[in-house]
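K.L.:
the sequence and its predicted three-dimensional model are supplied below.
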Amino acid sequence: MTTVKVDPSAAARERTARIFIDTFATFSTGDCLLVRTPDCVQQFAPHSIAPPPMSNSAFAAHLAHLGEVMSSFPLTVKEMIDNPAANQVLIWATASPLWLPSVTGGVGRSSEDSEEIDWAYTGEYMFLLSFEDGEAGEDGKGGKLKRLERVIEFVDSKGTTKLYGLMQKARRILRGDKV
């Protein structure tokens, strides 16, 4: 008979990774901060188009900033790889924004003063999540968590340029400017 060992740290890493992923769908800063150590840093790559590394408060502000023009930015996981030796999880995902109706509905726009905007966008992302040692919390459902010490987010550089442009247009629309 074969015995399978269950690695509680692997389950905690996956649970934390899932909560991290879900924060993009909900923009919940509470959930975002629940899974991070107090000094967790989120870095972005490639450096050529990425913002500087973000502290927890800066990343929470980033989520709020996204929520000003999007109702959600849900990630679809293509692959998740657990690396117990490095205490890391690698996530390969895609994401498409769900724009606020006030953005795509064209508030302040008319066909005479603006172009038709194609709001479709799907970007590709990779997240390298590095965890603290030991389980440090619970997810509110009795599951153990391993908090994040560091996140490296690799963005789709060509796609992100398009996304930044769409976000700028969305902000102009919300201000009532012509696009």
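P.N.:
Yes, it's here. Numbering: from 1, shown residues only.
K.L.:
drop to CA atoms for contacts and neighbour counts, all remaining ones
P.N.:
Fine.
K.L.:
roughly how far apart are the residue positioned nearest the centre of the chain and Val89?
P.N.:
Closest to where the C-alpha atoms of the chain average out (C-alpha atoms, centre = their mean) is Phe24, at 4.4 Å. Using C-alpha to C-alpha, to the nearest Å, Phe24 is found at 17 Å from Val89.
K.L.:
what do you get for Ser96?
P.N.:
Ser96 is 22 Å from Val89, by C-alpha to C-alpha.
K.L.:
counting contacts, what elements does the one helix or strand Ile21 maps to pack onto?
P.N.:
Counting by DSSP states H and E, the element that carries Ile21 is helix 8-26. Other elements packing on helix 8-26 under the criterion 3 or more C-alpha pairs under 8 Å, 6 or more residues apart in numbering; DSSP states H and E are helix 29-34, strand 70-72, strand 75-83, strand 88-95, strand 144-145.
K.L.:
quickly compare these and say which is most buried.
P.N.:
Of all the helices and strands packed on helix 8-26, strand 144-145 has the most neighbours on average by mean count of other C-alpha atoms under 10 Å, namely a mean of 24.
K.L.:
just checking, next helix/strand downstream of it?
P.N.:
strand 148-155.
K.L.:
who touches the nearest residue to Ile21 once chain neighbours are set aside in this structure?
P.N.:
Distances taken as C-alpha to C-alpha, 6 or more residues apart in numbering place Leu75 nearest to Ile21, at 6.4 Å, with adjacent residues excluded. Residues in contact with Leu75 (C-alpha atoms under 8 Å, 6 or more residues apart in numbering) are 21-22, 24-25, 93-96.
K.L.:
take the one below as the second:
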Amino acid sequence: MWKQQQVALAFLDSFRNLDYEANISLRTPDCQHYFAPASLGIERKNNEQFRSHVKSLQNVIEGIHVTTKDIYEGNHQITVWATGKTKFKETAKASDPGLDWTYEGEYVFIFTFDRAGERIQQILEFLDSKKVEEVRRLIRVAEGALAGRVTSPS
């Protein structure tokens, strides 16, 4: 299990600078990433879709510092309860300096590993649904500013 725990923590650490290549390298080629709760409307992503998602975040976000609160292990699975603090790019924040750009969300990741126990085959990510709406709003403002248009923070 130690190896699986290291892989899970490396996965979370890849968000520090949005290193999608490091993230994808920890997954099996057929890895599927699911998001919950379903009410958020976030579709399951394969590796290529997840890579594209992270690349798009790089336009406005420098990284996400993930802090592990607890880790649970068993049966080719690692469950991590964590918090994440998002650091927006200065250019994005300059678009509305009066806006509170601090964002910290809470997450639970359930990593299922391949038979060898070396790579992640499936990820189920539970997101803090209230906080997700806040970060979506901040991303819209930042993307709008970087695209040269004014976007209301509401």
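P.N.:
Yes, it's here. This one's a predicted model, so the numbers in the text were calculated from it and none came from an experiment.
K.L.:
if I look at the residue nearest to Ile21 of the first structure, how far off is Arg171 of the first structure?
P.N.:
For Leu75 of the first structure, the distance to Arg171 of the first structure equals 22 Å [C-alpha to C-alpha].
K.L.:
hmm, back to that, in the helix holding Ile21 of the first structure, what counts as buried?
P.N.:
9-17, 19-26 (16 or more other C-alpha atoms under 10 Å).
K.L.:
with stretch 128-148 of the first structure instead?
P.N.:
128-132, 135, 137-139, 144-148.
K.L.:
next, the distance between the ends of it.
P.N.:
Start-to-end, stretch 128-148 of the first structure (C-alpha to C-alpha) is 10 Å.
K.L.:
how far off centre is that stretch?
P.N.:
18 Å (C-alpha atoms, centre = their mean, to the nearest Å).
K.L.:
how close does stretch 159-170 of the first structure sit to the second structure?
P.N.:
Mean deviation of stretch 159-170 of the first structure relative to the second structure after superposition (mean C-alpha distance after the TM-score superposition for the first structure): 0.6 Å.
K.L.:
what stretch of the second structure does that stretch fall on?
P.N.:
Aligned by TM-score structural alignment, stretch 159-170 of the first structure corresponds to residues 131-142 of the second structure.
K.L.:
strand 88-95 and the helix holding Ile21 of the first structure, what's the angle between them?
P.N.:
Orientation check (axes from the mean of the first three to the mean of the last three C-alpha atoms, to 10 degrees): helix 8-26 of the first structure against strand 88-95 gives 30 degrees.
K.L.:
what's the counterpart of Phe59 of the first structure in the second structure?
P.N.:
Aligned counterpart of Phe59 of the first structure in the second structure: Phe50 (TM-score structural alignment).
K.L.:
buried residues, whichever strand or helix holds Gly165 of the first structure. List them.
P.N.:
Using DSSP H and E, Gly165 of the first structure sits within helix 157-175. For helix 157-175 of the first structure, burial by neighbour count (16+ other C-alpha under 10 Å) applies to 157, 160, 162-163, 166-167, 169-170, 173-174.
K.L.:
wait, what's in contact with the equivalent of Arg16 of the second structure over in the first structure?
P.N.:
Per TM-score structural alignment, the equivalent position to Arg16 of the second structure in the first structure is Ala25. Residues near Ala25 of the first structure by C-alpha under 8 Å, 6+ apart: 72-75.
K.L.:
for the residues you listed, which ones persist in the second structure?
P.N.:
Retained in the second structure by both residues aligned by TM-score structural alignment, their matches' C-alpha atoms under 8 Å are the following of the contacts of Ala25 of the first structure: 72-75.
K.L.:
hmm, which two among these are most spread apart?
P.N.:
Greatest spacing in these, by C-alpha to C-alpha: Ser72 and Leu75 (9.4 Å).
K.L.:
got any residues that touch both of the two?
P.N.:
In contact with both Ser72 of the first structure and Leu75: 24-25, using C-alpha under 8 Å, 6+ apart.
K.L.:
what's the mean deviation for the helix or strand harbouring the match of Phe59 of the first structure versus the first structure?
P.N.:
Using DSSP H and E, the element containing Phe50 of the second structure is helix 47-57. Compared with the first structure after fitting, helix 47-57 of the second structure deviates on average by 0.9 Å (mean C-alpha distance after the TM-score superposition for the first structure).
K.L.:
report the buried residues of that helix.
P.N.:
So, applying 16+ other C-alpha under 10 Å, buried residues of helix 47-57 of the second structure: 47, 50-51, 54.
K.L.:
run the chain-centre distance for it.
P.N.:
On C-alpha atoms, centre = their mean, the centre of helix 47-57 of the second structure falls 10 Å from the chain's centre.
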